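Peer 1: Okay, here's the prediction I keep looking at, along with the sequence it came from:
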Amino acid sequence: MNDRIRTLHALEQEMGILMRRVRRALSERAALVHPSLQPSSYVMLAHLIEAGPRRSADIAEAFDLDKGAVSRQVQHLVELGLVERTPDPADGRATILTATTEAKDRVDQVSRLRIEQLDERLAEWTAEDLDELVSRFSRYNATLDER
């Protein structure tokens, strides 16, 4: 096995570790927002907060998910009081989903806590180290997005 292949295997292993950490972090964040919130619904809620009010179809497209799966998660978010539905003024058959103020406040609080934790854990990293990591992750993601 040549060095490049060995390095690519190492990259795959590190990405696997990262994905397990991300799953755990999402579970923790979701529970902090609401004890009954599922991690996948947390991701959807965070997207809705960042992107602004959306139709379910827009969320399904953004996450490349089946509309039925999105509908079930949206219903769960509505039941938890984290998302509100309002009629779409452009299409009476559709609804617009909006994160509640409470949801925005809770997600913001969780985000601030996570940034504080990251800052603490990465205290020995220089600004240049962090910039380089972000730059390389950005390049990696952009390359994988190319089709």
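Peer 2: Perfect, I can see it now.

Peer 1: Please count neighbours and contacts with C-alpha atoms only from this point.
Peer 2: Will do.

Peer 1: mind checking the longest strand of this protein?
Peer 2: strand 91-99 (DSSP state E).

Peer 1: That one - contacts with which helices or strands?
Peer 2: helix 39-51, helix 56-63, strand 83-88 (3 or more CA pairs under 8 Å, 6 or more residues apart in numbering; DSSP states H and E).

Peer 1: what is the orientation angle of the last one with helix 39-51?
Peer 2: Relative orientation of strand 83-88 with respect to helix 39-51: 50 degrees, computed using axes from the mean of the first three to the mean of the last three CA atoms, to 10 degrees.

Peer 1: Second structure follows, compare the two:
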Amino acid sequence: MQPSLETIELELAVLIRRVSLITTCCKFGNLDRSAYLLLHQIISHGSAGVKTLANESHLDISTISRQAAALEQKGYVYRIPDPLDGRACSFLVTDLGLKEYNNHRQARLTKIADNLEDWSEEECRMFGQLLRKYNLSIINK
């Protein structure tokens, strides 16, 4: 096995542990990771139904349905009935959901900026590109 693969394997394990530790110790508000990512999808792409959200997030429909229902219960999203299919609906973010998302996002950005304060802009740019490339390689296999 290539030494670089061994380094990547170990560093990914350490990263996952440390991100979990930060998430546990430094809660950024009322959003867990799944809620944050689902709100991000809806905010970024506009209203969407459960099937579309499931496809975009590479999760099953029942998982997204539960997550969307939890967001709706908290008042972060609301349903819009589909005029063509009475059984289907789309979700839109409420003002409260947008506020919670933005607060959570700002707290995350502040923490990341603190962790990367000694990095150059070029190192940050490259790290972001490589993380995106790695994340895309996971879902494209």
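Peer 2: Right, received. Where do you want to start? Bear in mind the structure is a predicted one, so any value in this text is a computation, not a measurement.

Peer 1: Quick one: name whatever helix or strand follows the longest strand of structure 1.
Peer 2: Using DSSP states H and E, the helix or strand that directly follows strand 91-99 of structure 1 along the chain is helix 101-121.

Peer 1: Kindly name the residues of structure 2 that line up with that following helix.
Peer 2: Under TM-score structural alignment, helix 101-121 of structure 1 corresponds to residues 95-115 of structure 2.

Peer 1: Show me what Gln41 of structure 2 lines up with in structure 1.
Peer 2: That one, Gln41 of structure 2, aligns with His47 by TM-score structural alignment.

Peer 1: thinking again about what came up before, average gap between the longest strand of structure 1 and structure 2?
Peer 2: Its matched residues in structure 2 lie on average 1.3 Å from strand 91-99 of structure 1 after superposition (mean CA distance after the TM-score superposition for structure 1).

Peer 1: Check the offset of that strand from the chain's centre.
Peer 2: 22 Å (CA atoms, centre = their mean, to the nearest Å).

Peer 1: if we can go back for a sec, contacts made by the match of helix 101-121 of structure 1 with the rest, please.
Peer 2: Phe28, Gly29, Asn30, Leu31, Tyr36, Leu39, His40, Ile43, Gly75, Tyr76, Val77 (CA atoms under 8 Å, 6 or more residues apart in numbering).

Peer 1: buried set for it?
Peer 2: The neighbour-count check on stretch 95-115 of structure 2 (16 or more other CA atoms under 10 Å) flags Gly97, Leu98, Glu100, Tyr101, Asn103, His104, Arg105, Ala107, Arg108 as buried.

Peer 1: Stretch 88-101 of structure 1 now?
Peer 2: Neighbour counts using 16+ other CA under 10 Å place Thr95, Ile96, Leu97, Thr98, Ala99, Thr100 of stretch 88-101 of structure 1 among the buried residues.

Peer 1: Would you mind stating the distance between the residue nearest to the spatial centre of structure 2 and Gln2 of structure 2?
Peer 2: With distances taken as CA atoms, centre = their mean, Leu37 lies nearest the centre of structure 2, 2.6 Å away. Going from Leu37 of structure 2 to Gln2 of structure 2 by CA to CA, to the nearest Å gives 34 Å.

Peer 1: for Ala13 of structure 2, same thing?
Peer 2: Ala13 of structure 2 is 17 Å from Gln2 of structure 2, by CA to CA.

Peer 1: How about Leu39 of structure 2?
Peer 2: Leu39 of structure 2 is 39 Å from Gln2 of structure 2, by CA to CA.

Peer 1: the more surrounded of these two?
Peer 2: Leu39 (25 against 6; other CA atoms under 10 Å).

Peer 1: ok, back up a step: go through the buried residues of stretch 88-101 of structure 1 and name the one nearest Trp125 of structure 1.
Peer 2: In terms of CA to CA, no member of the buried residues of stretch 88-101 of structure 1 lies closer to Trp125 of structure 1 than Ala99, at 34.9 Å.
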